[in-house]
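Undergrad: Predicted model follows, preceded by the sequence.
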Amino acid sequence: MERFAHLVMHHRRIVSGIWLALFIGGMVSVSPLGERWSLDFSLPGQPGDNAEQQLIDTYGVSTYDSYLAVVTVPQGETVEGNRAAVAGVISAGVAAVTDVKLRVVDLASTNDPGFVTDDGRATYALIQAPVPVTAGPQIETQLDPALTEAARAAGFESGLTSYVLMSAGGDQEGSSVLVETLLAGAAALLVLLFVYASFLALLPLLIAGVSILVTFMLVLGLTTFTDVSIIVKFLVALIGLGVAIDYSLILVSRWREERAHGRSNEEAVVVAMKTAGHAVMASGVTVAISLLALLILPVPALRSMGVAGMLIPLVSVAVVLTLLPALLSSVGPRIDYPRIRKEGTASRGWSAWARLIVRHRVIATATALIVLGLLVAPVFSLKIGPGSSLESLAHNGPRFDTLQTLTDGGVGAGVITPIAVLVPARDANAAAQAARGVDGVQLAVVGTTSGDSAVVDVFPSRPTLDSDASTVVTDVRAAVESEVSGQVGITGLGPTIEDYFSAVYDKFPYVLVMIALITYLLLVRTFRSILLPLKAVLLNLVSLAAVFGSIVFFWQLGHGSDVVFDVAPTGAINFWLPVVIFAFLFGLSMDYEVFILTRMREEYDRTGDTGMAVITGIGRTGRLVTSAALILFFSFSAIATSPGTDTKVLGTALGVGILIDATIVRALLVPALVSLFGRWNWWLPGWLARALFVEPSPLHPVRIVPPEALPEPGKVPAGIN
């Protein structure tokens, strides 16, 4: 790292020029990237996805979003008495959708009275369209106005709704990614001004801007080879902002500290790279490794999040370890003005806090474990599903009112999550009859026939929006297969949940073990210890459990979501969210562990005393870690301002995770446990050290420092600095 620092400083103009060119390339990449985001959450090879592909190939439509067009006749009239006119309204709406083929299943096509409400005044039609290829509004922009116009001409009322339309938040609008990033950047700037109290606060923002745009440019290149989920744009912009600023914060602060101790500018850069730069490198690699979990899973959308997610820390590390030292060595001292805050001594407040923990390590450990236990407790109620109960979707506006018309008329709300059953045409009637007899099914009809294939449309009584309600899918499959001699395919929202469980969650424990093992080996080499990495991995898992417990309490059970976001309890957590939250938080939370323990390791190697290492390590990193956590929290809070419930859950989960980790875990439990374990923290036997190509760390004689010998708050013994 020392040689690398000298190389960067010697060629700083070339380094700066290269990053300037990449920055411009990133700016150019943003616009074309907006048209390449994918909405695909398919699971290739799974039964539900195979049935979905059969539906697409045979009928040209998908169950991605099943629209419900509702027509209501005036008071005193019935649908049956206006049957031809009602059918004309639906036909007019469908005819207005140009350039795509639609599949329509309604009263006119089936003659089934189940499509009419109990009072006889309203009817609904199931309308399915091809798979969307771009984000944003789909066929509803043509279908809804045409239905309204045709219904008004006939003297009727109409409405259009669907699960996707309602989960978008009704009439709610969210800010754009650019606005969210700018808001998060402004909040980060306030924190940086507090930390540096000089124009140096602008430097981490510059590094973040370069990192984000270069990452977008790489993602654009990635879209030429594979689909990239639309969720990635939030991850790159907002997580990239927080990660790049955090890494810059650590390196710049160490550079300032070394300059405050009398080193020349270039010497300060070299020392900062050897110490903080090494920690940044280890942290970035740890975050990237944690995202391997998404690459291993057989879900293209999650894999794209994993690849793009790995680019975020790796690009940030590259920029921080090249462009940042180049700038510090050239303009650093000039922009470090006015130097109101000094870095020559450790923080008095954090040193006093660490001294208190060292004195009362058992109490501190017990307190942290009790708080974590309370946060973890709700996790045992976790339900996996599409992530939004019916109540947590839009509860006002035309989409909600349209569904309310049906439910008020005795039609079960499960109509919003229909199940498509593909069977041989010869067995279609038998399959529909078998599905009608399943408990939890309100309607099953032969919807469409094409050649030797038929689609039986099954409407559950309740929405299949969690792992409990989706059991009706299993019952329907069993009932139909018992009556059909040929192949049976089932697709829809409920079958997708089943597919995710078999494709993702059945294998995820093995993935988790693999990621934990790789991370452990990396940290053994970083900390030169057997015990510290084990503690770090275990505490990360406990911290993650506390995060999941918190989002179950807040979102699934609804203790706060209605007050803060005006969203009712979701009833379940979306099936893709837990693995994404794990992959990002496992690495991001480890950042602070790496920064704190690396500094503690440095101080222990210098003094040979664990108590001094804890006090100095926390005194030197406490303010930085807290500031870095606040910056990441602001970035994740910006994600939570998006209109979709799922992105709100993701943003709050990541934000709460960072706060839990930076406060309860890293500021309380970590120093308490390090103080408890004493010299065993630092032990690395020679045989393992040789295998990992690092220096061994033998057990030193216990050095007991009585409490009265510990330094006063804010004071550090000579030699520590």
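TA: Perfect, thanks for sending it.
Undergrad: Please count neighbours and contacts with C-alpha atoms only from this point.
TA: Will do.
Undergrad: what ranges do the strands span in the stretch 51-200 of the chain?
TA: Secondary structure of the stretch 51-200 of the chain by DSSP state E, counting those that start in this stretch: the strands cover 66-72, 103-105, 122-128, 157-161.
Undergrad: which strands and helices sit next to the first one?
TA: What that stands for is strand 66-72. helix 83-95, strand 122-128, strand 157-161 (3 or more C-alpha pairs under 8 Å, 6 or more residues apart in numbering; DSSP states H and E).
Undergrad: Pull up the gap between residue 678 and residue 606, please.
TA: To residue 606, residue 678 is 15 Å away according to C-alpha to C-alpha, to the nearest Å.
Undergrad: Output the helices and strands packed on strand 66-72 as JSON lines; include the columns mean neighbour count.
TA: Listed next are those as JSON lines, based on neighbours: other C-alpha atoms under 10 Å:
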{"stretch": "helix 83-95", "mean neighbour count": "19"}
{"stretch": "strand 122-128", "mean neighbour count": "24"}
{"stretch": "strand 157-161", "mean neighbour count": "23"}
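Undergrad: Using TSV, lay out these together with distance to residue 28.
TA: Shown next, in TSV, are these (distance: least, C-alpha to C-alpha, whole Å):
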stretch	distance to residue 28
helix 83-95	39
strand 122-128	37
strand 157-161	38
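Undergrad: so which of the ones you listed gets nearest residue 405?
TA: strand 122-128 (7.8 Å; C-alpha to C-alpha).
Undergrad: Can you pull out the residues in contact with that closest one?
TA: Outside strand 122-128, the residues that touch it by C-alpha atoms under 8 Å, 6 or more residues apart in numbering are 61-63, 65-73, 78-79, 90, 102-107, 115-117, 405-406, 409.
Undergrad: at 6 Å what do you get?
TA: 61, 66-72, 102-106, 115-116 (C-alpha atoms under 6 Å, 6 or more residues apart in numbering).
Undergrad: And here is the other one:
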Amino acid sequence: MLDKLAALVTVRRRLVLLVSVLFCVVAGGLGASVATKLSAGGFDVPGAESTRAAATLDRRFGSGEPDLVLLVTAPGGVDRPDTVRKGEELTARLAAEPGVQEAVSYWTLGKAPSLRGEGAASALVLAHLKGDEDQVGRYLDQLRPRYEDGYQGLTVEFGGRAEVARELNEQIQKDLMLAEALVLPLTLLLLVFVFRGVIAALLPLALGVVAIIGALAVLRLLTQFTDVSVFAMNLTTGLGLGLGIDYSLFVVSRYREELATGATVSEAIATSVRTAGRTVLYSAVTVALSLSALLLFPMYFLRSFAYAGIAVVAFAALSALVLLPALLAVLGTRVDKWSWNKPRKAPGGQNLWSRLAAFVVRRPVPMATGAIAVLLLLGAPFLGVKLNLADERALPADAEAHRVNAALLRDYPARETDPLLVVAENSGAPRSRADDIDAYARRLSALGHVSRVDGWTGSYADGHRIAPPTASRQRYAAKEGTWLSVVSSVDPYSEEGQALVHDVRTAEAPFDVTTAGTASAFRDTMDALTGRMPYCLLLIAVTTFVLLFLLTGSVVMPVKAIVLNLLSLTATFGALVWVFQDGHLRWLIGDFTLTGGVVATTPIMVFCLAFGLSMDYEVFLLSRIKEEYDATGDTVGSVVRGLGRTGGIVTAAAALVALVFLSFLTSGITYMKMLGLGLALAVVVDATLVRGVLLPAFMRLAGRFNWWAPAALVRVHRRIGLHEGATESRTR
């Protein structure tokens, strides 16, 4: 199949190039507007209790967790008569804005002490905007210009979830432009160094650009049918360049190697597509299946990375198998034009990697033991991981939403902007259930870490009513239902905050209730992640096993690959905790706000992406080792020669891909820094310590058992497995 493809592309090379150019023009036009269609949310779990409760509050009560928080600072204090008048007017004007369902403030809630800052220099206005994340964003864009410069001498600063989403959208687009401006020229310079030539170095960038253009067009089409996260754009760029580099290195290196042995251009292309092209095909399927595991999670933030990643992989592989051979057919031997230190006529001689492999296979036990010890030591910090969700602290410290949050933590001890909302949608008319509501509110206020409970019947603390109902109590009522606001004294991500969610959900209630709010959403998110994670691992393990079995005909090699990949990721997860939870290397990574934890979705993204990229190098290396073994039947020799021929390419590819992902460290968003550092470390560790030490040590210890499979599976592989031409395996 691949021979026929190579022959067709070689003959029709000009048509292939013309179609490719037309594709880039059409797809580029389609994908150009994708950034305006993407969303900054996607962390909520569809169908979860917290999501249903929030939707009920929005639909039935026109209320909910504050989307928008205005920090209002008054010269001379917030209790001056003229400031009180202005504050009331500001609140009323905001409440009348299109899309604002309700707005309350320190001044309209009877000068509630919890809404006044320390020193009485500032106070809060809390607003709830209607609609989904995109609608909320549009309403905020409309009203923000009317208040951002202040109101009648009052200074107004914006915070809350809606403002965070808006600033994340702006920040991610700035980050993307900065990363591209840095990484493209640096990548080209490194490619010139790796290929020792200008023409060959331009090919990986061309493939990466095609993959990025195609993936952005796919994302734009998907926005017509489903929500897609704006953060998928970063992955599109990073993975597109990374896989374009990987796949081009594999194919072009093999092509130049074949030319150096005296093969014609057509013969070199055919051999490259049949061997390196097969590796690209297997690698692409493996990476795509690893990324598809993200589709098992319900949050569209994670699913968006699967959409982008699978699209990028597909276009990168298609470009490597179709566009790249056509370019090579046009270039011919001119691929080495403007080159120096061209490949030797007899490639595959002794080099650093073959000498390293020879050293390792002579001492497999101590080398493997040392490498495993290092990886486990580096991964040890992950044992103390604490998880949380992304919030305004992920933004740069000078971002407005971040500054407002810092002021809230500093000057507002009560967590008024992070209440736990208890919704009784069908409890009956509040007037007829006043006694039940009163008793239930008292019960909730007596729970540990509850500062206050507000509801239709008044305010409560420590099991007692501390304030009678006020004029604002109607916000807690609907025709056949009510809700209560439970203000806690603890961080919603802490063990105490999560214990409070459990206590509220299990407390005796006179009617059916559901809970919303940050703490409740975090609990539902963790339940969704931990519930789907076993299926994610199973999908990746099974697909990896099947694909590597079809590639090698062995059941040992797939198991080895899965174990080594998991081992290589320990260092990555340890680094995420050591850097972003414990706060080390901030001078190098870039300043960020410590939250005492790691964003819960990040390790999952890193795992799926890094596992797929690790299998990329595994497939490339195993393909060459298997090719050598099929020709000689010598396991140890095939490992040494295979690593000698591919080690330099894998290292170069890993260095270039790591550079692409390290560009994420320029992002002002903390969890994008996490993703970039995690993927860069995973790639580097896997391509060096794992492929350079652990793999040859394992294969030396396993000997001919490397290629073992039960007789029934041997027959399966002979029928549907992939082989190099007519070469028969000597594995049995």
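TA: Great, that's in hand. Because the structure is a prediction, the values reported are computed rather than measured.
Undergrad: Let me know which of the strands of the stretch 51-200 of the first structure is the nearest to residue 600 of the first structure.
TA: strand 66-72 (56.6 Å).
Undergrad: Max pairwise distance over the contacts of strand 122-128 of the first structure: which two?
TA: Pairwise over the contacts of strand 122-128 of the first structure, using C-alpha to C-alpha, the maximum falls at 61 and 72, 26.4 Å.
Undergrad: follow-up on the earlier one: for residue 166 of the first structure, state which of the contacts of strand 122-128 of the first structure is nearest.
TA: Among the contacts of strand 122-128 of the first structure, and counting by C-alpha to C-alpha, the member closest to residue 166 of the first structure is residue 67, at 10.7 Å.
Undergrad: Aligned against the second structure, show me the partner of the closest one.
TA: Aligned counterpart of residue 67 of the first structure in the second structure: residue 68 (TM-score structural alignment).
Undergrad: For the stretch 1-150 of the first structure, which segments count as helices?
TA: 2-10, 12-33, 47-59, 83-95, 107-110, 140-154 (DSSP state H, counting those that start in this stretch).
Undergrad: Tabulate the ones you listed (CSV), appending distance to residue 472 of the first structure.
TA: Below are the helices of the stretch 1-150 of the first structure laid out as CSV (distance: least, C-alpha to C-alpha, whole Å):
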stretch, distance to residue 472 of the first structure
helix 2-10, 61
helix 12-33, 40
helix 47-59, 14
helix 83-95, 30
helix 107-110, 23
helix 140-154, 29
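Undergrad: Nearest to residue 269 of the first structure, out of the helices and strands packed on strand 66-72 of the first structure?
TA: Nearest to residue 269 of the first structure, of these and by C-alpha to C-alpha, is strand 157-161 at 59.4 Å.
Undergrad: what separates the closest one from the chain centre, distance-wise?
TA: Put simply, strand 157-161 of the first structure sits 34 Å off its chain's centre (C-alpha atoms, centre = their mean, to the nearest Å).
Undergrad: ok, now stretch 59-67 of the second structure?
TA: The answer for stretch 59-67 of the second structure is 29 Å, by C-alpha atoms, centre = their mean.
Undergrad: what does stretch 295-308 of the second structure give?
TA: 9 Å.
Undergrad: and if you look at stretch 323-332 of the second structure?
TA: The answer for stretch 323-332 of the second structure is 35 Å, by C-alpha atoms, centre = their mean.
Undergrad: I'd guessed the match of residue 67 of the first structure sits against residue 157; true?
TA: No - counting by C-alpha atoms under 6 Å, residue 157 is not a contact partner of residue 68 of the second structure; they are 10.4 Å apart.
Undergrad: on that earlier part again, need the strands of the stretch 51-200 of the first structure in CSV with distance to residue 259 of the first structure, can you?
TA: Formatted as CSV, the strands of the stretch 51-200 of the first structure follow (distance: least, C-alpha to C-alpha, whole Å):
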stretch, distance to residue 259 of the first structure
strand 66-72, 63
strand 103-105, 70
strand 122-128, 66
strand 157-161, 63
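Undergrad: Select, out of those strands, the one closest to residue 348 of the first structure.
TA: By C-alpha to C-alpha (comparing all of the strands of the stretch 51-200 of the first structure), the closest turns out to be strand 157-161, at 59.1 Å.
Undergrad: State the distance from the equivalent of residue 540 of the first structure over in the second structure to residue 712 of the second structure.
TA: Under the alignment (TM-score structural alignment), residue 540 of the first structure pairs with residue 565 of the second structure. In this structure, residue 565 of the second structure and residue 712 of the second structure are 27 Å apart, going by C-alpha to C-alpha.
Undergrad: Which residue of those two possesses the greater neighbour count?
TA: The neighbour comparison of residue 565 of the second structure against residue 712 (other C-alpha atoms under 10 Å) goes to residue 565, with 23 against 8.
Undergrad: Buried ones in stretch 222-242 of the first structure, by neighbour count?
TA: For stretch 222-242 of the first structure, a neighbour-count test (16 or more other C-alpha atoms under 10 Å) marks 223, 227-242 as buried.
Undergrad: what does stretch 327-345 of the first structure give?
TA: 327, 328, 329, 332, 336, 343, 345.
Undergrad: do stretch 529-547 of the second structure as well
TA: Neighbour-count burial for stretch 529-547 of the second structure [16+ other C-alpha under 10 Å]: 529, 532, 533, 536, 539, 540, 541, 543, 544, 545, 547.
Undergrad: Could you do stretch 484-493 of the first structure as well?
TA: For stretch 484-493 of the first structure, using 16+ other C-alpha under 10 Å, the buried residues are 484, 488, 489, 490, 491, 492, 493.
Undergrad: Just name the closest of these to residue 611 of the first structure, please.
TA: Distances from residue 611 of the first structure to these, taken by C-alpha to C-alpha, are shortest for residue 493, at 55.6 Å.
Undergrad: Skip the chain neighbours and tell me the closest residue to that closest one.
TA: Nearest-residue entry for residue 493 of the first structure: residue 417, 6.3 Å, with adjacent residues in sequence omitted and distances by C-alpha to C-alpha, 6 or more residues apart in numbering.
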